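**Student:** Sequence plus predicted model, see below.
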Amino acid sequence: MRRLLITLVLLVVAGVAVAGTAERWLLYPLDPRHLTPADAGVANLTEHRIETPDGETLIVWAADPRPSKPVILYFQGNAGNLAIRAARFRAFTDAGYGVVAPAYRGSSGSTGTPAQDALERDAVLVFGRLKEWVDADTSLIFYGESLGTAVSTYLATKADPPPAALVLEAPFTSIPALVRHHYPQFSAASLVMSDKWPTRARIRQSTAPLLILHGAEDELIPTEMGRTLLRLSGSDDKKMIIVNGAGHNNVWQPSAKQALFDFLARF
């Protein structure tokens, strides 16, 4: 995402016609390589494929929960693939939680081109088909990491029934706000952006219990954005953990992991 912030400045000059393509390339530096759960060392997850209404194929990794345990619907960050999250999936399944982790378009063998409207539609599609892959009669928890916080918050406002809980790791208020934070002199860049991911506006509509995890030394997404989302959340049950010594990509410090699993144990 840092590459996005640097290069979006150039979009002001590049013009609207070019900006759309450049913006998507910068915002979604995903790894398209197809690796199976077994390749990634999580053979207890099963790979599934689903077709989208517009003819693309999405990869989904899934594992059933133990009896009475929730399922975690996991939305990854904007870089890499599902395989680099294998340790997280293993931690969830070792604790008995089910996992459903869809790969964005252009990641992990999924076809298509990522964009906000497409990822939103895909999230709704995956939610509607959960019972094909896991025992979805148990509680469902949405987990979003970085870009995934915007996806999971959007879905939390659309899902029926809503999630039992929402976990946001390193959330941001919107993409234009990130540009203004890092480069205030180029705030006009937001005028040519199509993918804004307006979580600040959407979080008000979510009433699910909320846990926010944010690295104290996150140089990409300021902790103040997490605090803003905490304040604006429509939930009456909400908490933020600021993780000392953590930046953007290493939030799962022992203290944060303990706080996360204590929160998950409530559902």
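**Tutor:** Arrived safely. Numbers count the residues shown, from 1 in each chain.
**Student:** When you work out contacts or count neighbours from here on, use the C-alpha atoms and nothing else.
**Tutor:** Noted.
**Student:** Thr228 in helix, strand or coil?
**Tutor:** Under DSSP: H, G, I helix; E, B strand; the rest coil, Thr228 falls in the helix class.
**Student:** Next up, the contacts around it.
**Tutor:** Applying CA atoms under 8 Å, 6 or more residues apart in numbering to Thr228 gives the contacts 173, 200.
**Student:** rerun that using 10 Å as the cut-off
**Tutor:** Counting by CA atoms under 10 Å, 6 or more residues apart in numbering, Thr228 touches 171-173, 200, 203.
**Student:** repeat for Leu11
**Tutor:** For Leu11, the contacting residues are 17-20, 22-23, 186, 188-193, by CA under 10 Å, 6+ apart.
**Student:** Which of these sits closest to Lys257?
**Tutor:** Lys257 has its nearest neighbour among the contacts of Leu11 in Glu23, at 33.2 Å by CA to CA.
**Student:** C-terminal to the helix or strand hosting the closest one, what's the next element?
**Tutor:** In this assignment (DSSP states H and E), Glu23 forms part of helix 16-27. Proceeding C-terminally, helix 16-27 gives way to helix 37-40 as the next helix or strand, assigned by DSSP H and E.
**Student:** here comes the other one, which I'd like you to weigh against the first:
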Amino acid sequence: MSPRKVSLMSRILVYVLVAIAALYLLLCVALFVFQRALIYFPQPSAYATPDNVLTLPVADANLQVSVRPHDGPKALLYFGGNAEDVSQNLPSFSAAFPDQAIYLLHYRGFGGSSGSPSEEAIARDALDLFDRVYAEHPQVAVVGRSLGTGVAIRLASQRPAARLILVTPYNSLLELGIRQYPMFPVKWLLKDTFDSAKYAAHISVPTLLIAAEHDEVIPRSSTVRLYGQFIQGVASMKVIAGVGHNSISESPEYLKLIGAGL
């Protein structure tokens, strides 16, 4: 092969490598800029009436909370998944937990709440809601599902929750992101890490972790790692057989286990 052809092929190879590197960097930038659109999928509220919606003004937003008011010391705070309309739990929760006042938070951008969701904003909103509820109900059980388990465990490490229930919980969102996007430097790109493991050791109230046998979103290993972060004797773990990440609430065991943990 002539030197001219070798030189041409070398230049072409360099151009190809530069193009690949540029495309990779562009994808990294896109992942960084649009990451929250890949985490949060706001849903409208299906059960919104003046009787079952509480508007909670916070510093920079107005939050919508689906509620079932009830006099008495007990209340249940619920934080849902990243694409969940939490109001759909209102009928089943109201029937299953008649002695609890029920508060289901619509994250920013969800169900009529203003603002845009982020880990820190949701964490502040959870504290504000807890303080509002705790002023009327001294026994507050905190329940989180999927993404909401990261919200719930952080809240329970900072406020006097009576119980903590985590449905399909994960060790950290960063860990899941690295698994989902192994080709990208997720550790350096991810803003909302939801590091549940960091808060587990600070939990002292009775805690129940509920896993789905066939969870296709959160690996059992991630849930088990989180379980191992709790102080011995604080937490217990149950697995609902025959269900997946999204179908777990369809099992008759779902509400029974939550009720047992309250």
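**Tutor:** Arrived safely. Remember, predicted model here, so these are calculated numbers, not experimental data.
**Student:** Let me have the contacts of Thr228 of structure 1 in TSV, adding distance to Gly144 of structure 1, secondary structure and neighbour count as columns.
**Tutor:** Output for the contacts of Thr228 of structure 1, formatted as TSV (distance: CA to CA, whole Å; DSSP: H, G, I helix; E, B strand; the rest coil; neighbours: other CA atoms under 10 Å):
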residue	distance to Gly144 of structure 1	secondary structure	neighbour count
Pro171	8	coil	30
Phe172	11	coil	28
Thr173	13	coil	25
Arg200	15	helix	22
Ile203	13	helix	24
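**Student:** where do the strands sit along structure 2?
**Tutor:** Applying DSSP state E to structure 2 gives strands spanning 53-58, 61-68, 74-79, 101-105, 139-145, 163-167, 207-212, 235-240.
**Student:** Save these as TSV, and put in distance to Ser114 of structure 2 and mean neighbour count too.
**Tutor:** Formatted as TSV, the strands of structure 2 follow (distance: least, CA to CA, whole Å; neighbours: other CA atoms under 10 Å):
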stretch	distance to Ser114 of structure 2	mean neighbour count
strand 53-58	10	16
strand 61-68	5	23
strand 74-79	17	25
strand 101-105	12	26
strand 139-145	21	25
strand 163-167	26	26
strand 207-212	31	25
strand 235-240	35	17
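**Student:** Tabulate those (CSV), appending distance to Leu129 of structure 2.
**Tutor:** What follows is the strands of structure 2, written out as CSV (distance: least, CA to CA, whole Å):
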stretch, distance to Leu129 of structure 2
strand 53-58, 8
strand 61-68, 9
strand 74-79, 8
strand 101-105, 8
strand 139-145, 11
strand 163-167, 16
strand 207-212, 20
strand 235-240, 24
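**Student:** what distance separates the start and the end of stretch 84-99 of structure 2?
**Tutor:** 24 Å (CA to CA, to the nearest Å).
**Student:** Equivalent analysis for stretch 7-25 of structure 1, please.
**Tutor:** Termini of stretch 7-25 of structure 1 sit 10 Å apart (CA to CA).
**Student:** Buried residues, stretch 76-93 of structure 2. List them.
**Tutor:** For stretch 76-93 of structure 2, burial by neighbour count (16 or more other CA atoms under 10 Å) applies to 76-82, 84-87, 89-90, 93.
**Student:** End to end on it, go ahead and measure it.
**Tutor:** Using CA to CA, the span of stretch 76-93 of structure 2 from its first residue to its last is 9 Å.
**Student:** number of nearby residues for Leu26 of structure 2?
**Tutor:** Using other CA atoms under 10 Å, Leu26 of structure 2 is surrounded by 12 other residues.
**Student:** same question but for Trp25 of structure 1, I mixed them up
**Tutor:** The number of residues packed around Trp25 of structure 1, counting by other CA under 10 Å, is 16.
**Student:** farthest-separated two in the contacts of Leu11 of structure 1?
**Tutor:** Taking CA to CA as the measure, those span a maximum distance of 18.6 Å, between Ala17 and Phe186.
**Student:** what do we get in structure 1 for Ala59 of structure 2?
**Tutor:** In structure 1, the residue matched to Ala59 of structure 2 (TM-score structural alignment) is Pro53.
**Student:** that older thread, which of the contacts of Thr228 of structure 1 lies closest to Pro65 of structure 1?
**Tutor:** Comparing the contacts of Thr228 of structure 1 against Pro65 of structure 1 with CA to CA picks out Pro171 as the nearest, at 26.4 Å.
**Student:** corresponding residue for that closest one in structure 2?
**Tutor:** Taking TM-score structural alignment, Pro171 of structure 1 has Pro169 as its aligned residue in structure 2.
**Student:** for that match, what are its contacts?
**Tutor:** If you count contacts by CA under 10 Å, 6+ apart, Pro169 of structure 2 has them with 144-150, 153, 196, 209-212, 218-220, 222-224, 226-227.
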